[in-house]
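Engineer: For reference, the sequence and a predicted model appear below.
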Amino acid sequence: MSIPAESLTNPVVRAFVTALNAHDRSGFQAALAPDATMSDDGTDRDLRQWTEQEIFSSNGHMEVESETDDGLSLLARYSNDTWGDMRTRWRFTVQDGKVIRFETRQA
């Protein structure tokens, strides 16, 4: 059972997931603070390069299974053309209505 993006608790995380799934670059950037950072499996990555490779050029899609921490932590099935389908955890840090950091890893 999945949670539709429009039903996610945190409005900033909701905007992030909605833009990701729609491959909406401008909406995705609007959800992020200008100096946002991220990590993948515990290693900090260049956010712009990572999102291009793992989301936009590879048809990334997130199907949220559950959320905790007032919507700031997600358990999701993530798929893209590069890696296929995997179970992932996402943790968001939100400040002033923007994602300032997100961390993702295999679950």
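Structural biologist: Alright, I've got the coordinates.
Engineer: alpha carbons only for contacts and neighbour counts from here, please
Structural biologist: OK.
Engineer: which is the next helix or strand following the strand or helix carrying residue 87?
Structural biologist: Assessed by DSSP states H and E, residue 87 sits inside strand 84-95. Using DSSP H and E, the helix or strand that follows strand 84-95 towards the C-terminus is strand 98-106.
Engineer: Put this next to the first one:
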Amino acid sequence: MTIAPNKLSDPAVRAFVSAVNAHDEEAFYGLLTPDATMSDDGSDRDLRVWADKEIFSSAGHMDVVTETQGGRGLVVNYRNDTWGEMRTAWKFTVTDGGRITRFETGQA
């Protein structure tokens, strides 16, 4: 069973998952601070290069299995056309204004 994106607790994370699943680059980047950073499996990556490869050019999709930390920690069945489906963990750092400054993902 998965959690529908519109049922996620944190508004910024809810919008992030919705933007990923809609492949909406404008909405995705609009949620991030200009200096936002990210890591994949513990290594910092170039956010725009990573997002293009892992989300937008490969039809990335997030099916949320669980949420923790007030909705800022997720376990997700993530799939894209490059890697297929995998269980991943996501952690988000969100400003008081509701924008994402960092996200971290990796194998769960």
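Structural biologist: Sure thing, it's come through. Remember, predicted model here, so these are calculated numbers, not experimental data.
Engineer: on that earlier part again, relative to the whole chain's centre, how far out is the strand holding residue 87 of the first structure?
Structural biologist: Strand 84-95 of the first structure sits 5 Å away from the centroid of its parent chain (C-alpha atoms, centre = their mean, to the nearest Å).
Engineer: next one: stretch 3-23 of the second structure
Structural biologist: Relative to the chain's own centre, stretch 3-23 of the second structure is displaced by 8 Å; criterion: C-alpha atoms, centre = their mean.
Engineer: Then stretch 73-86 of the second structure?
Structural biologist: Computed by C-alpha atoms, centre = their mean, the chain-centroid distance of stretch 73-86 of the second structure equals 10 Å.
Engineer: re earlier: any idea of the angle the strand holding residue 87 of the first structure forms with strand 98-106?
Structural biologist: Strand 84-95 of the first structure and strand 98-106 meet at an angle of 150 degrees, taking axes from the mean of the first three to the mean of the last three C-alpha atoms, to 10 degrees as the criterion.
Engineer: who touches strand 84-95 of the first structure?
Structural biologist: With contact meaning C-alpha atoms under 8 Å, 6 or more residues apart in numbering, strand 84-95 of the first structure is reached by 12-13, 72-79, 99-107.
Engineer: What separation do you get for the nearest residue to residue 42 of the second structure once chain neighbours are set aside and residue 43 of the second structure?
Structural biologist: In space, and not counting its chain neighbours, residue 42 of the second structure is closest to residue 106: 7.2 Å by C-alpha to C-alpha, 6 or more residues apart in numbering. Distance, residue 106 of the second structure to residue 43 of the second structure, using C-alpha to C-alpha, to the nearest Å: 9 Å.
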